[in-house]
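> Sharing a model that was predicted from the sequence below.
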Amino acid sequence: MNGLHAVVTGGGSGIGAAIAAALHGAGAHVTLMGRDEARIRAQLASLPGAFATTVDVASADSVRAAFEAVALLSPVDILVNNAGAVESQPFTRTSQAVWQRTLDVNLTGAFLCTQQVLPGMVERGFGRIVNVASTAALKGYAYVAAYCAAKHGVLGMTRALALEVAQKGVTVNAVCPGYTETAIVEDAIAKIASKTGRSAQAARAELAAANPQRRLIQPDEVAQAVLWLCRRDSAAITGQAIAVAGGEVM
């Protein structure tokens, strides 16, 4: 990874923070992007030499400004589209606003960020794009139709773009984590507990039961998959959806 510049969106916590740490540890120059400035800047303490900038990936203007600032440092060689959000509601109670917001953050955000870096990658003949897509890109989950639709869209975009740039030195892949030990899952556990009256421990066990290993995925396990896909010698791996889910999807 020495000499490569990696941008990680949603890099302030959870999977994004773990990915940034893994890339930094492998020698990459790392830029963290996220909406919460305090959160992403807090991560810099453990990443000497890293850079951070705020961005709203759902806003074309915000994305353009963020990547223009990053371009002043050095060209972007690696992009990890990790920023995401989920809201759980029955389908018939999902408003159009929630639907659009979910698509904007999870799908349009990846599209906008990728458009900013792809031309330079193609021009230089090298690039690694990894989209964090979730097992919700590979199967359905009740009560998160908007999220599943968005993540299925991310995977479709991944596959289409991988073919488009297959001879340009750029690879495009997706990693698809199952339920992972992050703030998003903690929120899901709290909601299950409050709505069902079960304990947080029972709610956590319910989510873990979806994994044949009967556990939640750890952020660093996802980060190691991303790191592998970003390596210079992973050039033959493109258009793939790598499930990091203990066998939940196969």
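Received it, and whenever you're ready, just let me know what you need. Since the structure is predicted, the reported quantities are computational estimates derived from the model, not experimental observations.

> switch to C-alpha atoms for all contacts and neighbour counts from now on
Will do.

> Tell me where the longest strand sits in the protein.
The longest strand of the chain (DSSP state E) is strand 170-177.

> now the strands for this protein?
Counting by DSSP E, the strands of the chain are 5-9, 29-34, 51-54, 78-81, 127-132, 170-177, 241-244.

> also this one, for the comparison:
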Amino acid sequence: MPLSSPPLLPTDPQHFAGRHVLVTGASRGIGWAVAKAFAAAGASLSLVGRDAASLQQRAAEITGPQNSATLQNSVRAFAADVADEAAIGKAINDAQAAQGPLDILVNNAGFGASKPFAKMDTGHWREMLNVNLDGVFFATRAAIPGLLSRPQARVITIASTAGLTGYGYVAAYCAAKHGAVGLMRALAREYAKRDITFNAVCPGYVDTEMTETSIRTIVEKTGRSREQALAELTAGNPQGRLVKPEEVAATVLWLAMPAAGAVTGQAIAVAGGEVM
């Protein structure tokens, strides 16, 4: 009889009990997978995103009657755009007022768009940096005082393989993600003597709405079929597939565990061997 596959995520419902986790971009994609994983492991959650209604719906899904009663009132939603310095600062302060100092910050909010470099205007450049780099800076800076007051604090930023290598037609996105990785590395050195780690998780193409948008763009611009567009995106992955959001979430949870306390300043690719 073949062995069954082990679970991707911790199965102990109290693994992160007493820990306050804030996830940006939490209403969908990787952010939602990360939020669900921490909730299942007992963490108190603060969900941050731009769409208040979507966040409230997600919070209700976690705390619904189908889930453990221990999750009731442990999930809060805070609407904010990470690219708005004042708004994300207020959201983090409000989250800590409601649920105590942060233990773990997951900088997940991000957005990708393509444009040939010669046709790239300042607006496109700023849009990519505002969300993917400035947002990480604003959220991390606002969270640092609370994090430094807690044992085994963590800052985990969802970057991209675009933070580790270059791709054509996404120069601004690559620049922003390289910046996010560099920020984590710099902070890991600056705070090496404190009980806090800073790491980046760098997925390849993940089975999320953002990848679906990329597929639609390829179809619209090239006339290829959806299957052909998907094959183009997965061609760079030696495993020949999209990464699952749960695989990224599992990496985030591992970095948040006490056993990963010596892992800091790292950029971990979750990309099927695309980047080594």
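That came through, no problem. Please read all numbers here as calculations on a predicted model, not as lab measurements.

> and Ser234 of structure 1, how many residues sit next to it?
By other Cα atoms under 10 Å, 13 other residues sit near Ser234 of structure 1.

> Which residue of structure 2 sits opposite it in the alignment?
Residue correspondence to structure 2 (TM-score structural alignment): Ser234 of structure 1 is matched to Ala260.

> gap between its match and Thr197 of structure 2?
Using Cα to Cα, to the nearest Å, we find Ala260 of structure 2 at a distance of 9 Å from Thr197 of structure 2.

> The stretch 101-250 of structure 2: helices as residue ranges?
All helices of the stretch 101-250 of structure 2, identified by DSSP state H, counting those that start in this stretch, fall at 122-129, 135-148, 171-190, 209-222, 226-234, 245-256.

> Mean neighbour count and distance to Val270 of structure 2 for these - can I get that in a markdown table?
Output for the helices of the stretch 101-250 of structure 2, formatted as a markdown table (neighbours: other Cα atoms under 10 Å; distance: least, Cα to Cα, whole Å):
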| stretch | mean neighbour count | distance to Val270 of structure 2 |
| --- | --- | --- |
| helix 122-129 | 17 | 22 |
| helix 135-148 | 20 | 20 |
| helix 171-190 | 21 | 14 |
| helix 209-222 | 15 | 15 |
| helix 226-234 | 17 | 13 |
| helix 245-256 | 20 | 7 |
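
> Of all the ones you listed, which one is nearest Ala53 of structure 2?
Set against Ala53 of structure 2 and scored by Cα to Cα, those come closest in helix 209-222, at 17.9 Å.

> Give me the mean deviation of the closest one from structure 1.
For helix 209-222 of structure 2, the mean deviation from structure 1 after alignment is 0.7 Å (mean Cα distance after the TM-score superposition for structure 1).

> What range does that helix cover in structure 1?
Against structure 1, helix 209-222 of structure 2 falls on residues 183-196 (TM-score structural alignment).

> Please list the residues outside that stretch that contact it.
14, 85-86, 179, 198-200, 202-204 (Cα atoms under 8 Å, 6 or more residues apart in numbering).

> Now with 10 Å, please.
13-15, 84-88, 179-180, 182, 197-207, 216 (Cα atoms under 10 Å, 6 or more residues apart in numbering).

> again, but for stretch 228-239 of structure 2
By Cα under 10 Å, 6+ apart, the residues outside stretch 228-239 of structure 2 that reach it are 204-206, 211-212, 214-219, 222-226, 240-243, 271-275.

> okay, the helices of the stretch 101-250 of structure 2 in TSV with distance to Val106 of structure 2 next?
Shown next, in TSV, are the helices of the stretch 101-250 of structure 2 (distance: least, Cα to Cα, whole Å):
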stretch	distance to Val106 of structure 2
helix 122-129	18
helix 135-148	9
helix 171-190	12
helix 209-222	18
helix 226-234	26
helix 245-256	8
